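>>> Predicted coordinates and the sequence they were generated for:
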Amino acid sequence: MILDALFFLVQAGLNLFFWAVILAAVLSLLVGFGVLDTRNRLVWTLSDFFYRVTEPVLRPVRNRLPNLGGIDLSPLVVLLLIQAAMLLVAAIRGYMLRAGIYF
């Protein structure tokens, strides 16, 4: 029962962060292309929030990737890592169920 809650929380957290990275990347593109204006208080607040949430994870990935000019592939790499972590969590839960460690 407690392990179900733990696995649910880990998967929900990974899923929320997955969507936060997607929203941060889309918001960054829209601001970069001038579709959204950061002088608008709501746009600035959302942009700042998603930047603060995702940047601690994106920065180390961005530092390790080669410089491709104006192309930032770090959100794609982070999304792939999140998907791998979600698969790992599901596999661990499956192994624990099959081993009879928890029901």
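Yep, it's here. Residues are numbered from 1 along each chain as shown.
>>> contacts, neighbours, all on C-alpha from now
Noted.
>>> Pull the number of nearby residues for Thr54.
20 (other CA atoms under 10 Å).
>>> Apart from its neighbours in sequence, what residue is nearest it?
Val21 (6.1 Å; CA to CA, 6 or more residues apart in numbering).
>>> and if you look at Leu79?
Take Leu79 and drop its neighbours on the chain: the residue closest to it by CA to CA, 6+ apart is Phe18, 6.2 Å away.
>>> Second structure follows, compare the two:
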Amino acid sequence: MAPLIEIFGIIFSAVIMLIIVQFIIGLLFAFNVVSPSNQFLMQVYNSINALLDPILRPIRRILPDTGAIDFSPLVLIIGLQILDTIIRSLA
């Protein structure tokens, strides 16, 4: 049972890291620190978006529209942390 819990913890951590990397790359593009024509970063950003979009889409449907600010990644991070805590406490 313990190895399974550790695997879930690793998966949750990886998803949280992907969310943070997506956020940082988005900020770099938004503030013109890096040009969106940078093919490498754009590929990384699109790949992360393709991985996270199926997870974030249902959260975006539930949350109210806040304009330019997307709170769904924050909700996902909090949800994953809560789920990780629950799984570890049950074991």
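The structure has been received and is ready for your questions. Keep in mind that this is a model prediction, so the values were computed, not measured.
>>> Just give the TM-score of the two.
With the length set by TM-score structural alignment, normalised by the length of structure 2, the two chains reach a TM-score of 0.90; 91 aligned residues with a CA RMSD of 1.2 Å.
>>> got the contact list for the residue nearest to Thr54 of structure 1?
Phe50, Thr54, Pro75, Val78, Leu79 (CA atoms under 8 Å, 6 or more residues apart in numbering).
>>> Include distance to Arg98 of structure 1 and secondary structure when you put the residues you listed into CSV, please.
Conversion of the contacts of Val21 of structure 1 to CSV gives the following (distance: CA to CA, whole Å; DSSP: H, G, I helix; E, B strand; the rest coil):
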residue, distance to Arg98 of structure 1, secondary structure
Phe50, 39, helix
Thr54, 35, helix
Pro75, 34, helix
Val78, 30, helix
Leu79, 29, helix
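>>> Map the residue nearest to Leu79 of structure 1 onto structure 2.
Mapped onto structure 2 by TM-score structural alignment, Phe18 of structure 1 lines up with Ile16.
>>> now swap in Pro75 of structure 1 and tell me
Using TM-score structural alignment, Pro75 of structure 1 lines up with Pro73 in structure 2.
>>> and the lengthiest helix in structure 1, how far from the chain's centre?
Ranked by number of residues, the top helix in structure 1 under DSSP state H is helix 2-32. Centroid separation between helix 2-32 of structure 1 and its chain, computed with CA atoms, centre = their mean, to the nearest Å, is 5 Å.
>>> cool, stretch 28-46 of structure 2 as well?
With CA atoms, centre = their mean, you get 17 Å for stretch 28-46 of structure 2.
>>> What residues sit buried inside it?
Residues of stretch 28-46 of structure 2 classed as buried by neighbour count (16 or more other CA atoms under 10 Å): Phe29, Pro36, Leu41, Met42, Tyr45.
>>> Next, format these as TSV and append secondary structure.
Below are the buried residues of stretch 28-46 of structure 2 laid out as TSV (DSSP: H, G, I helix; E, B strand; the rest coil):
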residue	secondary structure
Phe29	helix
Pro36	coil
Leu41	helix
Met42	helix
Tyr45	helix
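>>> On the three-state scheme, the corresponding residue of structure 1 for Ser37 of structure 2 is what?
With TM-score structural alignment defining the correspondence, Ser37 of structure 2 maps onto Arg39 in structure 1. Under three-state DSSP, Arg39 of structure 1 falls in the coil class.
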